[in-house]
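Chemist: pasting the structure only:
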């Protein structure tokens, strides 16, 4: 249970960082920001493992950069689609 809360917290933080990196407004709700950030973290971990840089001595900078990069990518892809969905209602 604690691990799920930790994943959601990190997902929310990564989603907020992604929204700050992107230009312009991203009109997605907080829960979608959290889910996209968590998905970005999972994708970043998977790619870091595939590249062999998931666990290094010290801080895993490459893994963290990959996580943020995937979170930015997901927010950049989903936010415009979410805005169009809301506009058609």
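Modeler: Received, thanks. Because the structure is a prediction, the values reported are computed rather than measured.
Chemist: can we go C-alpha only for contacts and neighbour counts from here?
Modeler: Fine.
Chemist: can you tell me the SS state at the closest residue to residue 64 other than its chain neighbours?
Modeler: Using CA to CA, 6 or more residues apart in numbering and skipping residues adjacent in sequence, the residue nearest residue 64 is residue 44, 7.4 Å away. State at residue 44, reduced to three classes by DSSP: H, G, I helix; E, B strand; the rest coil: helix.
Chemist: next up, a structure to set beside the first:
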């Protein structure tokens, strides 16, 4: 249980930061905790969308190796969540 939570936080941090870099415009106006939250959301939502579209029977890899397509979906979903979060929080750059 704790290993799953730590994995989600670490993966969420990495995916969130990658999603922040992928997001259009300057999206550095959201705090780190919100970036991690967007990353965790991107990991979960991106994995489920990928599994639904490509008909993976379980949430494990659909391939025998590293599932790069699933990670790409996670990053794109995290970028969308970063854009939404930046729009909602409304913090402006000085």
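Modeler: Cool, the structure landed. Every value quoted in this text rests on a predicted model; they were computed, and no experiment measured them.
Chemist: picking that back up, need the counterpart of the residue nearest to residue 64 of structure 1 in structure 2.
Modeler: Using TM-score structural alignment, the equivalent of residue 44 of structure 1 in structure 2 is residue 46.
Chemist: residues contacting its match?
Modeler: Counting by CA atoms under 8 Å, 6 or more residues apart in numbering, residue 46 of structure 2 touches 70-71, 73-78.
Chemist: run the last query once more with 10 Å
Modeler: Going by CA atoms under 10 Å, 6 or more residues apart in numbering, residue 46 of structure 2 touches 39-40, 52, 70-78.
Chemist: gap between the residue nearest to residue 64 of structure 1 and residue 84 of structure 1?
Modeler: Distance, residue 44 of structure 1 to residue 84 of structure 1, using CA to CA, to the nearest Å: 27 Å.
Chemist: if we can go back for a sec, which among the contacts of residue 46 of structure 2 gets closest to residue 14 of structure 2?
Modeler: Closest approach to residue 14 of structure 2 among the contacts of residue 46 of structure 2 (CA to CA): residue 39, at 7.2 Å.
Chemist: could you find the closest non-adjacent residue to the residue positioned nearest the centre of structure 2?
Modeler: Of all residues in structure 2, the one closest to the mean position by CA atoms, centre = their mean is residue 42, 2.7 Å from it. Leaving aside its sequence neighbours, residue 42 of structure 2 sits nearest to residue 78 (CA to CA, 6+ apart; 4.2 Å).
Chemist: what number of residues lie near the one you found?
Modeler: 33 (other CA atoms under 10 Å).
Chemist: what distance do you get for residue 1 of structure 1 to residue 9 of structure 1?
Modeler: Residue 1 of structure 1 is 13 Å from residue 9 of structure 1, by CA to CA.
Chemist: ok, now residue 73 of structure 1?
Modeler: 19 Å.
Chemist: and what of residue 35 of structure 1?
Modeler: For residue 35 of structure 1 relative to residue 9 of structure 1 (CA to CA), the value is 10 Å.
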